[in-house]
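*Asks:* Take this sequence and fold it.
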Amino acid sequence: WIQLDAYESDLSWIRYGQTVEFEAEAYPGERFAGKIAFIDPVLDPASRTVKVRVNAANPGGKLKPEMFVRAVVRSKLSSGGKVLDENLMDKWISPMHPEIVKDRPGKCDICGMPLLRAEKLGYLASKNKNTETPLVIPATAPLLTGTRAVVYLAVSGKKGIFAARQVTLGPRAGDDYIVSGGLSEGEEVVVEGAFKIDSDLQIQGKPSMMNPEGGAPDSGHLRHEQHGPTKKETPEYNKQKPEPSKKQAAARDFSITIDRVAQAYFAIQDAFSRDHLANAQKAATDLLDELATADMKLLKGEPHLQWMKLEAGIKTSTQDLQSAKDIEGARASFEKLSGPVTTAIAEFGGGKTAVYRFHCPMAFDNKGAYWLQDHRQTRNPYFGASMLGCQDSVETLVAGEKEK
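*Replies:* Down below sits the predicted model:
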């Protein structure tokens, strides 16, 4: 038999008796197959994985103890969220030998144990309307906060207008998310660049992912303005608006400073991916030094007010990271730092280097968290070596002229 490690986020797809395909590093290109015979009921808290045992044939004794294998389970999900295997509908299965499947109750031919109905093992019970294909959207479409998921939809009849909508997501299926509620088939959603739309709405004080009710930017320059009831606005974004972008209003010298701040941020991210607190805190000092060189006099009007807010958030989070007593606390501060740094790069950066925005669904007790990198190879800063490759979405924030 083969023992596999399955990530916590994959458990919704895994069932006893499923067929598993796997390859061994010793035999590249050769595929083996088996069936899931046991799923450990206990999760490993360090790796966030569950042990899965697979019964597999071993032709010619090729498979040796301690060999490393990579496995794939291909699941089909019904619209009701149940794993669908038409070959097991209304069938009876041995609880110890998954290869024993019968049409009626009885005992296992091998061990003599009573057979169980397939639905008791998590499969769809029988053919009904729930066997329809579920509604899915690309994994790049939703913006995830850990507690909510928001997508931007094209407003019918209004070219260039997009509206935010909260949706309920099911499990991730490869490059897609299953949608449990909030969307209908045929609606058009933004699949690339939704974060840029949302970022602009946040700056304008309109309803957005992080601030559903909207509100004016919190800046010291606004303290003397008249206070009073605010008008609730529809969460829409018009890409044909004739106003110049903030990035156009930012001076070239200011953009160079932001790019240096970004490089210090990437150094922090890299240090956390290597589980190295001291290096992360040293890079945080470098980030504050670069931040201090930013000349706000180069910015006029709304970009100036915008930077005031971003600078405060970057400075506070970085200082908290510097003073953290352990790597867990420092990583929590890094997560807070990632938000304003993302907006600063998107709005004020020079755009010469590609920047990618990653999302880890398991960070901070499955609340999820984002981070940035200047290359596409996943290096998770929230888990480091224990789950270096953990991510469920990658979005291009800045296309850039070059990539590391």
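*Asks:* can we go C-alpha only for contacts and neighbour counts from here?
*Replies:* Fine.
*Asks:* ok, so what distance separates the nearest residue to Phe38 once chain neighbours are set aside from Ala46?
*Replies:* Using C-alpha to C-alpha, 6 or more residues apart in numbering and skipping residues adjacent in sequence, the residue nearest Phe38 is Arg53, 5.0 Å away. Using C-alpha to C-alpha, to the nearest Å, Arg53 is found at 20 Å from Ala46.
*Asks:* How about Ser255?
*Replies:* For Ser255, the distance to Ala46 - C-alpha to C-alpha - is 41 Å.
*Asks:* The structure of the following sequence is requested for comparison with the preceding one:
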Amino acid sequence: MKNKKNIGIALAILIIGLMLGWLIKPSGNTSSDDHTITSSNDQIWTCSMHPQIRQNEPGSCPICGMDLIPLETSGDEGEPGVYHMSENALKLANVQTMVVGRGDASKEMRLNGKVQVDERAAYSQSTHIPGRIEQLAINFTGEKVSRGQTLATVYSPELVTAQEELLQAAAIRTSQPELFEAAKTKLRNWKIGDAQIEQILSGGKAIQRFSIRADVNGIVTEKMVDLGDYVERGMPIYEISDLSKVWVLFDLYEGQLAAVKEGNNISFTINSFPGESFEGKISFVDPMLNPQTRVATARVEVNNKDGRLKPGMFASGVVKNTMSEGQTQELIIPKSAVLWTGKRSIVYVKTNVDGRPGFRLREITLGPSLGDSYVVQEGLEQGEEIVSNGAFTIDAAVQLSGGVSMMNPDGGKTSTGHDHGQAEPLKFEINDNVKPGLNKLVDDYLKLKDALVKDDYSQARTNAQAFEKSIETVTGFNEEGKIVWESYKKELIADAKVLSGAAKIEGMRARFDEMSTTMIGLVKTFGLTNGGLYVQHCPMADNDKGANWLSRSKEIQNPYYGASMLRCGEVIETIN
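*Replies:* So this is what the prediction gives:
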């Protein structure tokens, strides 16, 4: 009873203390902590790539890792169509500008090719004597031969008969000299020289076997007969090539033909001689495309007296071509300044309104690609200042403010897309329950890629449908991971629906670029290597804008062109 009484007294004292504390608490929100929170809410920070991210302080986007930018309103009260950003926002977004100038439009193109035999120095050695091959002096390809060297020995019944006719005519040549001369002429037609004819006459009997001698110097590149074979007059028996000069034939795809011309200088390397560079000049460009491979060839003639270059060796060349006509210089801007939306090309031009930096969207017409830059045909003038780095960030800020932007030409609130190609994605740790589902998603993507490589539309569509189903099976994230996954999931579902609903394989390939970009970000974010993956790039995909894809094999197998340009591309990154 005493213990219970003590407990009751203690509880009563606690309740009274709480009531007193509540009574003396200030009614106004004037604490320093509350003031700090209110102050921080005055500025909202967002991600230019993921506008759904809103924070009260600067930092990094939890999805893509980009630096957050301050969410501001544009200066619409000033000049219409101009978006204003503070100096602080420009620095945080790393916006850089440049003055548009003119320069020589030169383009570096990388070409792949092979060392080949000079067709003009390839000789088909034929037999001038019909008969049976009794002996072969040259038994394998690659053997060196000299002019006049014996290649084979032939037994010819027809030639034996002709010799006997000569001996008979010789016996009556005093009375019938015409017959004797006709018999000798018949042997000369078989390339039997006068010395051999005199040998037959002096010996008084027919020679049973005759030698076939090489007409040229060179290397035997093909052997066409075997011992015991019967050959007809004029039949080829060996292919002999002079390798003191060779050709290096480089493949030219349709998009490269306009930039490569006869007379262009080219520097190239041979895989067999790492670190060594060769120089040459393009002497001939094939006027016709191969209908199967859809490529033409550019020929470089190379002196090979030392015999180091072997037919079949792989070569990699670089051609630098000046595309300006005469003394005319072109307007050139970097690729980083250009935003793409379908067929439209957009840049942001910097203006100053009342001393404040502003940016106006402008559509331009682009000319040829010069590697890391473009020629501008219309839309810009020399001396204008454009955004060279950070154009996407400005456009995203304009979209958030409801202004006229790349994807929203009429203005109004919108959201930006998801593009992990703009920054290195955030690395995110996941538990073992999530990995199986994500790994299956990667495997289904790779199966889809393989079907596109094989030009198999039916299989690709089936794989796209399987990929879409696999998206829904990915579960097990914690709360933070789920936010990151939902961003990827939304885009992957949209991509999969387009691919599975495409009527032709070309439509699937057009959207596979976006799916691949998202999958590359997904793999990097969640560390889905499974033994290593390669990021591969085709510079000709997406109308020469280039596109990436993932592969487990280092060997290039292009899903955007399939068999027509299977080896077009290169490895640009290894994900371990």
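*Asks:* So Arg53 and Ala46 of the first structure - more neighbours on which side?
*Replies:* A direct count of neighbours by other C-alpha atoms under 10 Å for Arg53 of the first structure and Ala46 places Arg53 higher, at 19 against 9.
*Asks:* these two touch, right, the more buried one and Pro41?
*Replies:* No - using C-alpha atoms under 8 Å as the test, Arg53 of the first structure is too far from Pro41 to be in contact (11.9 Å).
*Asks:* just to revisit the earlier point, tell me the residue in the second structure aligned with the residue nearest to Phe38 of the first structure.
*Replies:* By TM-score structural alignment, Arg53 of the first structure lines up with Arg299 in the second structure.
*Asks:* thought that match was touching Ile266?
*Replies:* No - under the criterion of C-alpha under 8 Å, Arg299 of the second structure makes no contact with Ile266, lying 10.5 Å away.
*Asks:* what do the two both touch?
*Replies:* When contacts are counted by C-alpha atoms under 8 Å, 6 or more residues apart in numbering, Arg299 of the second structure and Ile266 have Ile282 as shared neighbours.
*Asks:* circling back to that earlier point, which residues are common contacts for Arg53 and Pro41 of the first structure?
*Replies:* Common neighbours of Arg53 of the first structure and Pro41 are not found (criterion: C-alpha under 8 Å, 6+ apart).
*Asks:* Wait, a helix at Thr342 of the first structure?
*Replies:* Yes - under DSSP: H, G, I helix; E, B strand; the rest coil, Thr342 of the first structure falls within a helix.
*Asks:* Number of residues surrounding it?
*Replies:* 23.
*Asks:* Please apply the same query to Asn238 of the first structure.
*Replies:* For Asn238 of the first structure, the neighbour count with other C-alpha under 10 Å is 13.
*Asks:* likewise Gly339 of the first structure?
*Replies:* Residue neighbour count, defined by other C-alpha under 10 Å, stands at 19 for Gly339 of the first structure.
*Asks:* Okay, now stretch 290-309 of the second structure: how far is its last residue from its first?
*Replies:* Terminal-residue distance, stretch 290-309 of the second structure (C-alpha to C-alpha): 25 Å.
*Asks:* mind checking the SS state of the residue in the second structure that Pro28 of the first structure lines up against?
*Replies:* Aligned by TM-score structural alignment, Pro28 of the first structure pairs with Pro274 of the second structure. Put simply, Pro274 of the second structure is coil when judged by three-state DSSP.
*Asks:* coming back round to it: measure the residue nearest to Phe38 of the first structure to Pro361 of the first structure for me?
*Replies:* From Arg53 of the first structure to Pro361 of the first structure the distance is 25 Å (C-alpha to C-alpha).
*Asks:* Before I go, just wanted to say thanks for your time.
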